[in-house]
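Asks: build the 3D model from these lines:
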Amino acid sequence: MEALKCLLPQTVVGIVIVSHSKQLALGVRELAAQMVQGQVPLAVAGGVDDALNPLGTDVMQVHQAIETVYSDAGVIVLMDMGSALMSAEMALEFLLPEQRNNIRLCEAPLVEGAVAAVVCAAAGGSIEQVLAEARGALAAKASQLGINVPTTQQPEHIEEPSEIYFKEEYTKEIHIAVSNRMGLHARPAAQFVATSSRFEAQIKVKNLTKNTGYVRADSINQVAMLGVRHGHELAISATGADADAAIAALQALVENNFGEGDTPLHESQIHATPDETFISTAAPTLRGIPASPGVAIAPSLRYAMAPLVRHQLPSVQSQQYYIDNPDREWEFLQKALSDAATEIEVLLSQTSTQIGDTEAAIFDAHLLFLNDPVILEALHHYIYVRHINAASAWQAVVEELTNQYRTHYDSYLRSRAADVIDVGQRVLRLLLGTAAAHLNLTEPSILIATDLTPSDTAQLDTSKVLGICTTAGSATSHTAIIARSLGIPAVVGVPEGILRVADGTIVALNGGTGNVWVEPSVDIITAIEAQRSAWQSSEQRAFRNAHKNAITTDGRRIVVYANIGGVADAKVAISMGAEGVGLLRTEFLYLERKTPPSEEEQLKVYQGITQVLESRPLIIRTFDIGGDKPVPYLNLPSENNPFLGWRGIRFCLDRTELFKTQLRAILRASAEGNIKVMFPMIATVGELKAAKAILLEVQQELQQKEIPFNDKIKVGIMIEVPSAVAIADQLAPIVDFFSIGTNDLSQYVMACDRTNPQVASLADALHPAVLRMVQQAVKAAHKAGIAVSLCGELGSDPIATPILIGLGLDDVSLNPQAIPRCKKAITQLSFIEAETIASEALKQESAAKVRELLRTFKYS
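Replies: Okay, the predicted model is just below:
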């Protein structure tokens, strides 16, 4: 009975609308819901299941509707006439006596009564106050018409939630505007919730601009439902001993724009049309919403892995049963949640490699979903009170939450339903013991689907998926964001007729205009090809400097490499103007499998990348397993602080056979390519010498077997541990190059886990403390006569380019999509002015002050 009440504030009275007409009931609910923006639980019981005679009422429908919205606050039932009243009265007989005492059947007019009731309920009114408001609903209309009607007693003063909840303990409240460009979307919402969860205080938040009610600040879903956008004002209230500290932390988080820029995302950035010639004169077969710019022509392939892409979880009704051992079922659920978290962490790591930490942070919100206390409370009720099995309990809670998102008044939040479905599908698959589905394309295609989850999209092969066409989705969905980051043209919201197109049918789409053509004629193909040519010309203009050397205005060259995670990434990198690969993250070879990759498997991958790069450099980092990259089959121990534990070179030096296998593959590949090897997580001179000794041992083994390799292969290390910076002058003479990993260096310098949303905002590579570390490493490298690179996420941010150049870096390595912008930024400044900017940045007291400084700098 009470399971789903945990999904909404428990002090809110629920409303049930009973009508002979299902359409009427749904219409009244829609009208009432718009009044209170989803703050009141609403359910309907309308019509009967009879195609010939659909008008009527069903007792069990009414009973189920009451169950859906029941809470200790009570339920008001509004009815239209006749049998609706009898059905409502009979439905009460199915309830326990103490539950019946919490239900009120209300004679108020259906439409006006429902609107008045939900408004009062949303304001925190008691059941009697809500009942009185509903009964007096006709008064305003009668007054307008000049008709006198008897009035019912008006409800007492309804206190604000802050008054109701926080009577005796100390309460602190602030009002603060949100200025980051997309408001509380997934990543900042995750940070807000995680920060709130650090404190003992009861923290609630509401959107003053939207006039919402207060919600729990430790619930990712309730915070997201507030619909906070750029410029909206929040009221944040904390009650308890550490209320001041909680408010201060949340205020700092908001004022720091959650680590994001403060420029609103302009609509043109979503629906970017690069050139007027991009608008076709050829009439499209179908039209949708432009989601990711670009033109594609290819055979179609329907993404037929239902139920993994539809807007409803697969039915497990046949497996719903009452359980005798709720403890065992709860453990089963916890195991599935833990396994799901591991999968998401792997996906987060892979996505960070491919499109960057900012976009990958979408999956931080997925991780928080698994620990949302509101969700866990609802699940606990299903399993322990109603004795429902874990799979059915999970499905019921996720479906209810999905419906709340899909029916939200805010279009941005409606698109977040895809994230709920994504996590829901993942956990349900684990609960049911079904295998994960994968899309394996054999030829370039345009993917057609009802929808794609963010997880689906992040794992697409960009060399095979030339375009995406879905019937659902929006331009602001996380799927669309990832598609844009991957450079895949996409059109969403296409009419459902596209789903009936047979596989192999030639389809063309224009992701900048939303046009789709099915089996285009020769004339249309010619026109579309012209569009594609225009698009490519536009891209070439945008990237005209990407394939040239990046040289400052006063003649200093900065080499720009790419960070990649596979052969496909290498192809993208070259197309974007990369001058080589500064970081091949080899962890992808070890993920999503049951045994380590063989020497031959690795050799094939390394050779494949060298073929793509031709003579360009390829720096291969030996595998950095551990920390945020769990690999179950390696039996890594559970650690309280995995980032400070058995990872990187530490693991390799203990598991030498795995290490040697990789080194053999790297050395063999070096016979044909311009390959360098790099060791991660070096913290001491002893570790570096031990790693080089193993490398020498492998070289000698290959020599004995007369297997060719480059015996002069360059050896470098990652500078990502503060101790490595402190002894950089001792490390530099025994290596050929440094590569500074600002992602890890930031978290170690600032003593915070960058994957933990509670403290992730501290891991800011633009903090002067981190920049001073970079400067110290550069000076030590140059004194020893070796080159120094930067391969962290900082390199992908054009705003940081002046500082990186000014600190004296010889080259940078970044995500492929960021290369054109980086090269353009380099060519627009001089080394002298970059040095000045860097010098000033080192004097600042915070990352925010450094950004403020950089915003004053304008490219010429």
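Asks: drop to CA atoms for contacts and neighbour counts, all remaining ones
Replies: Noted.
Asks: can you point out the buried residues in stretch 713-720?
Replies: Buried positions in stretch 713-720, judged by neighbour count with 16 or more other C-alpha atoms under 10 Å: 713, 715, 716, 717, 718, 719, 720.
Asks: which of these fall in helices?
Replies: Assignment to helices by DSSP state H places none of these there.
Asks: among these, which pair sits farthest apart?
Replies: Checked with C-alpha to C-alpha, the buried residues of stretch 713-720 reach their widest spread between 713 and 720, with 22.4 Å between them.
Asks: how far away is the most centrally placed residue in the chain from residue 351?
Replies: Geometric centre of the chain, nearest residue: residue 362, 1.1 Å, by C-alpha atoms, centre = their mean. Distance of residue 362 to residue 351, given as C-alpha to C-alpha, to the nearest Å: 10 Å.
Asks: which residues do the two both contact?
Replies: Both residue 362 and residue 351 lack any common contact, where contact means C-alpha atoms under 8 Å, 6 or more residues apart in numbering.
Asks: quick one more, to check against the first:
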Amino acid sequence: MSVLLNGLAASNGIAIAPAYLLVGPDLSVNQQYSVNENHEVERLHDSFALTLNEVQAIHQHAHVTLGKRAAAVVDDQLAILRDRSLHAEIIEKINQEHFTAEWAIKKTADDRLKVLEKMNDNDYLSSRATAIKDVTKRILGHLMGVKLPDPTQLDHRAIFVAQNITPTDTAQFDRRFVAGLVTNEGGRTSHFTIMSKTLALPAVVGTQNATKVINNGDLLIVDGIHGKVIVRPSTEEVDHYQRLAAQFTREQNEWGALKDEQTVSTDGRHFKVVANVGTLAEIVDARQNGAEGIGLVRSEFLYARDEHFPSEDGQTKAYKQFLTEMPGQRVVIRTLDIGGDKKLGSLNLPQENNPFLGFRAIRIGLARPEVLRPQLRALLRSSVYGQLAIMFPMIATIEEFRQARQILDEERQRLIEQGVSVADDIEVGMMLEIPSSAVMADAFAREVDFFSIGSNDLIQYLFAADRGNSQVAYLYQELHPAVLRLVKQVIDAAHAEGKWVSMCGEMAGNPLATPLLMAMGLDEFSMNSSNILHIRSLINQLNTRQLQPLVHKAINAATASEVEQMIRQEVPQVRK
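Replies: Presented below is the predicted three-dimensional model:
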């Protein structure tokens, strides 16, 4: 009898193949001490050298066999292994606290992970945590003298099943044999998303117990569309998923034809479907998936590379790259959105009881202009290289927006006086993610150039429910009439002032929400690149005028489930 495992769809597609378990040895480390510090330091140096040579070889293999972008997924590992401050920190623990090399490495890695691991809403920071785990595992393997799983040993088509698949694992894949990926842990980390899409591999992560349920050689179905894994499927299930796989392939071919077309409803209304990105590598995915611009660049990745703030010149160079990669298309860059539970070593922030409602985002920028001003100068300096829009996050009051805009205007004037060229058509807007701002949207609309609705935070604040807390996850309801009323109010207020509105939260990529957002007049849908062509295809099939009665019924409904039922009944083109 088949077994169904549920997880998170990390990469679209369907694969049917036998399982290949990629399960490593036990590398747990207990608190250990040594009386011979010199010996431990020597062991440390040897293990670092062996690991560096190993990762360099993996990097070279990936570059030759998979390409430059695939090789780049281990760049973080190489940077960590070459980080002198990391070496010094570990050696200090050995010399001063008399730790063994194993315990010193484990303790140092744990300390750094405490800073990063809560940052699961930022792909770059999450991948940085993954890189630290990956490097630690390899160093410990050399210190303990144990062999780690080797993906290059696979010599037949199969689906990898593992506790977690690391960047150095994926960089060793042979595209001829790897049919799909299944893990116990994980989310849509940057390296995992990049590699699975580069190799067109269906992937399901976060199943919790796949390695316990699945045996080597078991036939698997990996449904990377819906986040399901079927273990030892029946003949009927195999036949069903073979048909779904064929349908998926047809859809992908149809959607691919939309890349160079405009996104227009059947009644002639134009929309933009753009991408959310956090790294330059994701820009490539955005273009390949038909993005019509970039609706959100998360600038936080620049601040997480080391213990120091990025220089103004370094930031300028990075922003220039984002703009030049999307010629003729608008790129919206959000100023630093950090704080609360998202802490950086380079920014000393206070401990808070309620960080989501605390000192974060624009509140930090305004209180510490030494953080905000260099970033705004870098953005202004890069503006001549493309169509830049600047967005301030977490704006709660009009005074905050005015203060941020004044700082921007001051830095613009200083640059011009210094003879630095600055574009004269930069749009300046705000993330709209706080309910009070949504209520005051008409007043804000007179001062901003655009709104970008951050639906993730807006919904959690609206329902007073932490979206990361599984106990209250049922309250995160994108289709709830309260959410729809607020979104419509924001769009109407903006349009009354001739301003455009984007949405950059998960709701923007939800096909069930698309008909309602179209009919409300949302100008731009900004989402993960993997959803773009699907949403563009859906928009091209719908008529905004015919959807107006549905909006009226939805905002006057009582529950989210009623709204979903209405959409499914009245808009047959929707599939999710």
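Asks: re the thing from before, now, which of the buried residues of stretch 713-720 of the first structure sits nearest residue 133 of the first structure?
Replies: residue 720 (62.9 Å).
Asks: please pull up the equivalent of the closest one in the second structure.
Replies: Here residue 720 of the first structure is matched to residue 433 in the second structure, going by TM-score structural alignment.
Asks: what helix or strand is the nearest residue to residue 102 of the second structure once chain neighbours are set aside located in?
Replies: Of all residues not flanking residue 102 of the second structure in the chain, residue 140 sits nearest, at 6.4 Å (C-alpha to C-alpha, 6 or more residues apart in numbering). Using DSSP states H and E, the element containing residue 140 of the second structure is helix 123-144.
Asks: quick one: buried residues of that helix?
Replies: Buried residues in helix 123-144 of the second structure (16+ other C-alpha under 10 Å): 123-143.
Asks: what is the neighbour count of residue 187 of the first structure?
Replies: 23 (other C-alpha atoms under 10 Å).
Asks: equivalent analysis for residue 363 of the second structure, please.
Replies: Residues within reach of residue 363 of the second structure, counting by other C-alpha under 10 Å, total 19.
Asks: cool, and residue 474 of the second structure?
Replies: Residues lying near residue 474 of the second structure (other C-alpha under 10 Å) number 10.
Asks: map it onto the first structure.
Replies: Per TM-score structural alignment, residue 474 of the second structure is aligned with residue 761.
Asks: before we move on, what about residue 304 of the second structure?
Replies: By TM-score structural alignment, residue 304 of the second structure lines up with residue 591.
Asks: so what's its match up against?
Replies: With C-alpha under 8 Å, 6+ apart, residue 591 of the first structure has these contacts: 346, 631.
Asks: three-state assignment of it?
Replies: Three-state call for residue 591 of the first structure (DSSP: H, G, I helix; E, B strand; the rest coil): coil.
Asks: do you know how far residue 678 of the first structure is from residue 618 of the first structure?
Replies: Per C-alpha to C-alpha, residue 678 of the first structure is found 10 Å from residue 618 of the first structure.
Asks: more neighbours: which of those two?
Replies: Higher neighbour count among residue 678 of the first structure and residue 618: residue 618, with 26 against 22, using other C-alpha under 10 Å.
Asks: so what's that one up against?
Replies: Counting by C-alpha under 8 Å, 6+ apart, residue 618 of the first structure touches 580, 581, 582, 583, 584, 610, 673, 674, 675, 676.
Asks: can you do 10 Å?
Replies: Contacts for residue 618 of the first structure were tallied using C-alpha atoms under 10 Å, 6 or more residues apart in numbering; they are 561-562, 570, 579-584, 606, 609-610, 670, 673-677.
Asks: again with residue 341 of the second structure
Replies: By C-alpha under 10 Å, 6+ apart, the contact list for residue 341 of the second structure reads 115-119, 349, 351-352, 354-356, 358-360.
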